[in-house]
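[1] got a sequence here, can you model it:
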Amino acid sequence: MIEGGRTLDLQNCPKCDALYVKNKFRDVCEKCWKEEEAAYDTVSKYMRKRENRAATVLQVVEATGVPEELILKFIRAGRFQLTQFPNFGYPCDKCGAVIREGRICASCAEDLIADLRTVQKEDQRKKEIADRQATFYTHRE
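    As a prediction, this is how the structure comes out:
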């Protein structure tokens, strides 16, 4: 859809299926965004108390009633400074281990690097074999 010379990205809200204009700041409709902000306020108030700063995500879920997926969304978005909350983290995209930065844990990153090195070695070996087996033709009169 084009409005005033700019393209609008109309999508259905992943939570309630309502139609909304997606932008880089919100991935849900206005109504669901307000609900998420209310949930964030609930979690934030809980975590501000000194005795709750060492709580895990599951303890926060139990105490606040806010779904784990939403709390993890807040953490991934950087809405909580993890230096202040030592037991907060989110799962590695590959293995599910709890991490505090990035998308994958150190172990999965090492595995990925090792796999890439293996592929590079195989590619190099195939190239060397192809170079040795190259056939050259000459024209004789």
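[2] only C-alpha atoms for contact and neighbour calcs from this point on.
    OK.
[3] doesn't Phe74 make contact with Phe80?
    Yes: using C-alpha atoms under 8 Å, Phe80 makes contact with Phe74 at a distance of 7.0 Å.
[4] can you mark which positions in the strand or helix carrying Glu62 are buried?
    Using DSSP states H and E, Glu62 sits within helix 57-64. By 16 or more other C-alpha atoms under 10 Å, the buried positions in helix 57-64 come out as 57, 60-61.
[5] swap in stretch 28-37?
    Using 16+ other C-alpha under 10 Å as the test for burial, stretch 28-37 gives 28-29, 32, 36.
[6] okay if I get the residues you listed as a markdown table plus secondary structure?
    Below are the buried residues of stretch 28-37 laid out as a markdown table (DSSP: H, G, I helix; E, B strand; the rest coil):
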| residue | secondary structure |
| --- | --- |
| Val28 | coil |
| Cys29 | coil |
| Cys32 | helix |
| Glu36 | helix |
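[7] let's see this one next, to set against the first:
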Amino acid sequence: MAELRNCPTCGEFFNYTGIRDVCHRCVQKEDEKYQIVYSFLRRRENRAATVERIVEATGVEEELLYKWVRKNRLHPAMFPNLGYPCDNCGRITNKGKLCEKCQDELKSELRTFEAAKEFRENIANSEKGTYLSDKK
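    Below is the predicted model of the structure:
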């Protein structure tokens, strides 16, 4: 069922169905901007353009470019210098929510946590052992 929301771009009301996060008018404007960016990137000399270069040449906002890369509308495989900021540190990545460095740090912290948890469990289990007393 649709939900009534304000468009984050223009403030107008629209029926949010879970597909588009902006109103119909803003979707059309975004599509026009997308066509400008895509035609810019299709030129051979512009395929390796960075986000900053695309913004400078087309006038499209960085956030819109990041949105298109996140939603796989612009594929980093075709345009290798495209990406979006890591949710943790802001470094540019082109897959997932975290960059490689942040993923590695998180994995390391999880391994450390698991090892500490296992160590605590082993100590707790060894303390539950049976004790013999020397009764004479």
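[8] got a TM-score for the pair?
    The TM-score (TM-score structural alignment, normalised by the length of structure 2) is 0.83; 130 aligned residues with a C-alpha RMSD of 2.0 Å.
[9] ok, so what distance separates the residue positioned nearest the centre of structure 2 from Arg5 of structure 2?
    In structure 2, the C-alpha nearest the mean C-alpha coordinate belongs to Lys97, at 2.8 Å (C-alpha atoms, centre = their mean). Separation of Lys97 of structure 2 from Arg5 of structure 2 (C-alpha to C-alpha, to the nearest Å): 26 Å.
[10] mind listing the strands for structure 1?
    Assignment of strands within structure 1 using DSSP state E yields the ranges 2-3, 6-7, 9-12, 19-22, 90-91, 98-99.
[11] most packed of those strands?
    Most buried of the strands of structure 1 by mean neighbour count (mean count of other C-alpha atoms under 10 Å) is strand 90-91; its value is a mean of 20.
[12] if we can go back for a sec, in structure 2, what range does the helix holding Glu62 of structure 1 match?
    Residues 51-58 of structure 2 are where helix 57-64 of structure 1 aligns, with TM-score structural alignment as the criterion.
[13] before we move on, the earlier item: off-centre distance for the helix holding Glu62 of structure 1?
    From the chain centre to the centre of helix 57-64 of structure 1 is a distance of 21 Å (C-alpha atoms, centre = their mean, to the nearest Å).
[14] that helix vs structure 2, average offset?
    Taken against structure 2, helix 57-64 of structure 1 registers an average deviation of 0.4 Å after superposition, with mean C-alpha distance after the TM-score superposition for structure 1.
[15] what packs against that helix?
    Judged by 3 or more C-alpha pairs under 8 Å, 6 or more residues apart in numbering; DSSP states H and E, helix 57-64 of structure 1 is in contact with helix 30-48, helix 68-76.
[16] okay, the ones you listed in TSV with distance to Pro86 of structure 1 next?
    TSV is the format used below for the helices and strands packed on helix 57-64 of structure 1 (distance: least, C-alpha to C-alpha, whole Å):
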stretch	distance to Pro86 of structure 1
helix 30-48	12
helix 68-76	12
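[17] point out the most buried one among those.
    A comparison of these by mean neighbour count, using mean count of other C-alpha under 10 Å, puts helix 68-76 on top with a mean of 16.
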